Structure formats: structure tokens, C-alpha cells
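only geometry, no sequence info:
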């Protein structure tokens, strides 16, 4: 049985011993996956349960709300992906300015020692924790000796590792959360966001180990796509997931029943028409029936996965030129997706 705890008060008093890791895990990219793989190995060796500790909201949204980056995924998706790696539990801690005032030792004692009865803590070299990020790897090792848990350090997962992995497998592990540190850049949430911001969903997928996705409700739009012969499923503006750069993409739409449909996806304001707000919309290829009532996605919560960028946004002279380009986009998307493994 797997557990999702929304606070330390929900952890059973008899839970443990536990092998624990901690992080924001935005995107659960290959670096994070490497930590999770080591967590599982450590737990098997010690006969412990596996727990990932994460935070909601993201600390950056609390400390610097005006400049915090858009998240790659929402908390529910983060929990779901973490549990897909075979964890026994995910502990979500509500992050506040008051919570952030705990010293490094208070955090470790409250969460790892008293809360989860940790036998081991698995971290990367760059781990930081406690008030003002005052705790580092040396602090964690010192506290491990004091409170009786092992500290297992995971090597960084770099772009070279990611490229090698992409050649041999569609999914894998990894271990970091931030920037470049020299010759080889390590896998990080920052790098994923940078790739998405320039529309490079292929690189984002290599770092993530899967296509980047957005989740949202299908809402009514202006019906321009339907009038042009390319009806689209428009995602609500409060949809979850980092929006890639404007452009046209090949990808997948997963409906509420779990059926995957190949799709041509538009991100942007459609400059051919004036006054159109920025939106994400997906045209399902090879629909089962062109009758609107026979393929109604309105009100459904769907997933849109981005596989490859086809082009940027262009303002065309009129609807006719746009229709011709849309035909080209659909054909190109179909060619790309025919050889693509859905969800990989």
C-alpha cells in the first residue's frame, strides 16, 4: 500500500524505519530519478520503507512570488510521478515563511528523525536545507552521526549521461536541481524550463525522460479552428504545466478515458486573427468521426504531451493561406507521431 501524507501529523506512529530523500522534485527529471533509484537500492539493503519528502507550494513561490519560475508540473502530477518509481510514501510539507525558519537541525530532527524514523537519507552533493539554506552535505552527515542515520550521496546526472540514456532507453534515473557547473551540464528543473521557453520540447523530454505535458479542462473557444476545418480542444487558462514557447507542435492528447490521440498542438495567440488571447489548443488527427457531437471533449480534463516543435507562430495574409499551412502542419505531425512511442 502506498501513502500520500499532507503533513507530519498524518504519518502513522509505527511507520519506519525509512530511507528518505527530500527535494522540490519539479518535473521529476532524470536527476531526480537517479536519486529515487538509489533510494530504492538503499531501502532494499536495509529493509526500510521508501519516502520522498517534497514541498507545496514551491519555496520560490513563498520567498519570491513575483519572480518565481512557472512550475513544470503541479503537485498532484508530481506526487503521481514520484509514486510511479515504486515509493512507499510521499510526504508533502506545507511550505510557509514560518516553516522556513527552522534551523537545519530542527528540520532534520522534526521530519527525518521524529517524523519518519529515518535509517538513511539519500541526497545529492548540493543538498541545502534549514533556515537560509544553512545546512549542506557536511551538516547532513554530522546530523546523521548524531541521530543514527546513514547519509548516501548520489552522483550528478549530466547531459552526457542523458544523451547516452536516450540512445538506450526511453526512461531512466538522475540527481540534481539546478544549474550548469562546467563542462557537462547537470540535469535540472531550470534547464527543462529554459528548453521549454525556447520551444525545444525534444531537449526537455530528454532531460525529463518523457514528453513534457500540460493538464487542463477543455473549454469553448472562438471556434475558428472548426470553421477552418481543424477543430481544436482548447485548454482552460488555468491549466497546469509550463507553457512552451509559441508555435506549432506534434504531440498527443490523452482524453478523460485514457485514450491517446495524435495531435497537432498550437501554442500562442494566432497572429492571423486580431484580438486572440494566448492559448494552448490541440487538433486531434484522424478523429474517429468528424461530427462534433460524436467526439466531444468539452468539460473533460485532458493531458496534452509535446513531442516535437514544427514551427514558430506566423501571421498569414488570410484564412486560405492559414488553411494550406495547417494541412502541412497536420501531415508533418502525423509523420512524426507514426514512428513515436506514445508517452515516451
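All right, it came through fine. All of these numbers come straight from a predicted model, not from anything done at the bench.

CA only for contacts and neighbour counts going forward, please
OK.

How about residue 302, nearest residue that isn't a chain neighbour?
The shortest distance from residue 302 to any residue other than its chain neighbours is 4.8 Å, reached at residue 255 (C-alpha to C-alpha, 6 or more residues apart in numbering).

ugh, wrong one, residue 240
residue 215 (5.2 Å).

Equivalent analysis for residue 203, please.
Nearest residue to residue 203, sequence neighbours excluded (C-alpha to C-alpha, 6+ apart): residue 195, at 6.4 Å.

go on, residue 333?
residue 250 (4.7 Å).

cool, residue 223 as well?
residue 231 (7.2 Å).

My guess is the one you found contacts residue 283. True?
Yes. With contact defined as C-alpha atoms under 8 Å, residue 231 reaches residue 283; the gap is 6.0 Å.

If you count surrounding residues, which of the two has more?
residue 283 (24 against 18; other C-alpha atoms under 10 Å).

List the residues that contact residue 241.
Residues in contact with residue 241 (C-alpha atoms under 8 Å, 6 or more residues apart in numbering) are 70, 71, 72, 73, 74, 213, 214, 215.

which of these are buried?
Among the contacts of residue 241, the ones that count as buried by 16 or more other C-alpha atoms under 10 Å are 71, 72, 73, 74, 213, 214, 215.

ok, the fourth one touching residue 240?
Yes. In terms of C-alpha under 8 Å, residue 74 counts as a neighbour of residue 240; the distance is 6.0 Å.

putting a second one here so we can go through both:
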């Protein structure tokens, strides 16, 4: 049998402050138990109503990493498929939660599960009576706004990355593997690390941002201050899909093709503009670099 556990359950997309609070409370209520975070992949809506699923704030690897950083000893990823979707709430609990040997289950007060989302916190309590305790937490409110993955997506859609960071508890991060672009930035003196945006993933609104560029999976790697562009490059009209392009300030010698990197967004500088010519574009990029230094407080 598994050791005694305090179990938290949720989608945990983005692992924002509300999710972090669920894990914090769970740990504080049962400090002697292992903390198990149960999450689902893919997003349940991609199975329940394909095409209606939200754009994700993080991929599965990021989610697991963030849950561990928030205190989870174990992350259990449950494959969400049509069989799971059709399970009655009690059957889901018997098959997926009871084997974890919970002494307590902690969820958000709005947690729903089981066939047609018919299970809720009261269903959990009824099932757990005599077996485990159940704690339902109210949603976290931050600066008069409820913290949720939906609210963070809305802020990103408006380019409000600083506000999104308030709900996340950290800057919004987009990660991926650097690909070769048109190399215009290198020609202009501002080489960039280019990251295509996969379908189904969230990024901030088109525009230019100040932030940081970091190598993934290398704990001791430096974080370079970066001017970041998001969009399809309207000046040249030959970038069909949205791309995140990060220029590491004062570095024109980085060889990052094929390297996994992360881009952390700190503040929006401006929207995207279609320039009349290359000299005007270069002047604006230079101004963006100056503004990035000011925002990040670097020389």
C-alpha cells in the first residue's frame, strides 16, 4: 500500500498562485503525509468538447516541474480520455484516488469531476466519510480579481504580462527549442532566438516586451536580459505563424539553434508596427533595447 498521502486534484494549468495555495494548505494541514498532486493530460475539454479547449499556459513537463517547485512530493498524471470522461464520480475516486491512500483531499471549492462533471466537493465528502478528510478552498482573489487560468489568459491576450505575473507569482514563461528564422536580426545587428508557437499554447499579444532569456535544464545557466518580439513580423509579411523572438542584449555570438530555452515576459513596451523601411525598423529596435535596459534595471 502507498504511504499516507494528502492529495490535491486539479488541472493546474500554469500552476498559478491559487494552485500554489492549494498545495500550501494541504502541506500545512497534513505535514507528516506525502503531498501528491493529481493532474490530467490532455486538457479535459479537448476530450469533452474537442475544439473548445483553452490555450495552455504550460506544457506537461513545465506543469510537473512547477508542481514540484510548489511543494508536491509526487505528481500523478492521469490520462484524460473518453473512458475517464464517462466514469461516475465514485468510480473515479475508487480507481484513481483511493489507491493513493489519502488521509485528506484538498481541492478548490469549484472542483468538478466525473461524468458530466456531476461530482463536487460534497460528493468527495460523502465518499470520503470514515476514510479521509476533505477540504474545499475558496478561489484566491488578487487585487480584486479572482486568480484563475482563464483570467491569466485574458491578461496575456491584452499584453498585460506584468498583471499576469501577479496571478502567477512569477513572470509568464514561454519555452521551446530555437529554430532558424530568416536571420534578419543578425543582419541588422540584433540576432534573435526564434521560438515557433505550437497550436494550442498561449503567448502574450503581438508586440514587443522586456524580459529574460534562459537556457532550459541548466540550473547554473545565466539569465540574459532580452528584448522580445511576439507576432508575425508585419514589416516583411513572410512569417505565416506566430513566433516569439528574443534578442539577448549585448550578445551577438550565441549559438542557440536546436537548444531548449525559456523566455520570461516582464513588461510590454509597445504593439507591433509595420515600418516603411529597414532604417526605421533598426532605429525602433535600438530604442526598444534602450527601454528594455530601463525596465529590467541593467546597464
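All right, it came through fine. Owing to the predicted nature of the structure, the values given are computational and were not obtained by experimental measurement.

Just give me the neighbour total for the counterpart of the residue nearest to residue 302 of the first structure in the second structure.
In the second structure, the residue matched to residue 255 of the first structure (TM-score structural alignment) is residue 215. Residue 215 of the second structure has 19 neighbouring residues, counting by other C-alpha under 10 Å.

And residue 45 of the first structure, by the same measure?
Quick note: residue 45 of the first structure (other C-alpha under 10 Å) scores 8 neighbours.

quick one: what helix or strand has it in it?
According to DSSP states H and E, residue 45 of the first structure maps onto helix 30-46.

Next, the buried residues of that helix.
Buried residues in helix 30-46 of the first structure, defined by neighbour count with 16+ other C-alpha under 10 Å: 30-40, 42-43.

From the contact counts, what lies against the next helix or strand after it?
Following helix 30-46 of the first structure in sequence order, the next helix or strand is strand 49-56 (DSSP H and E). Counting contacts by 3 or more C-alpha pairs under 8 Å, 6 or more residues apart in numbering; DSSP states H and E, strand 49-56 of the first structure is packed against strand 18-22, helix 30-46, strand 89-94.

looking at the ones you listed, which is closest to residue 59 of the first structure?
Within these, the stretch nearest residue 59 of the first structure is strand 89-94; the backing value is 9.7 Å (C-alpha to C-alpha).

what span of the second structure lines up against whichever helix or strand comes after the closest one?
For strand 89-94 of the first structure, the following helix or strand on the C-terminal side (DSSP H and E) is helix 104-107. Counting by TM-score structural alignment, helix 104-107 of the first structure lines up with residues 89-92 of the second structure.

List of residues touching the matching stretch?
Residues from elsewhere that reach stretch 89-92 of the second structure, judged by C-alpha under 8 Å, 6+ apart: 84, 113, 114, 115, 118, 119, 123, 127.

Using PyMOL, define a selection of the buried residues within these.
To isolate the buried members of the contacts of stretch 89-92 of the second structure in PyMOL, using 16+ other C-alpha under 10 Å:
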select buried, resi 84+113+114+115+119+127
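
Of the contacts of stretch 89-92 of the second structure, just say which sits nearest to residue 286 of the second structure.
Closest to residue 286 of the second structure, out of all of the contacts of stretch 89-92 of the second structure and judged by C-alpha to C-alpha, is residue 113, at 51.4 Å.

what's the closest non-adjacent residue to the closest one?
residue 119 (4.9 Å).

Could you check how far that neighbour is from residue 12 of the second structure?
According to C-alpha to C-alpha, to the nearest Å, residue 119 of the second structure and residue 12 of the second structure sit 18 Å apart.

ditto for residue 177 of the second structure
Counting by C-alpha to C-alpha - residue 177 of the second structure and residue 12 of the second structure are separated by 24 Å.

got it, and residue 83 of the second structure?
21 Å.

the more surrounded of those two?
Ranked by neighbour count (other C-alpha under 10 Å), residue 83 of the second structure and residue 12 place residue 12 first, with 23 against 9.

That one touches residue 41, doesn't it?
No. Using C-alpha under 8 Å, residue 12 of the second structure is not in contact with residue 41; the gap is 10.4 Å.
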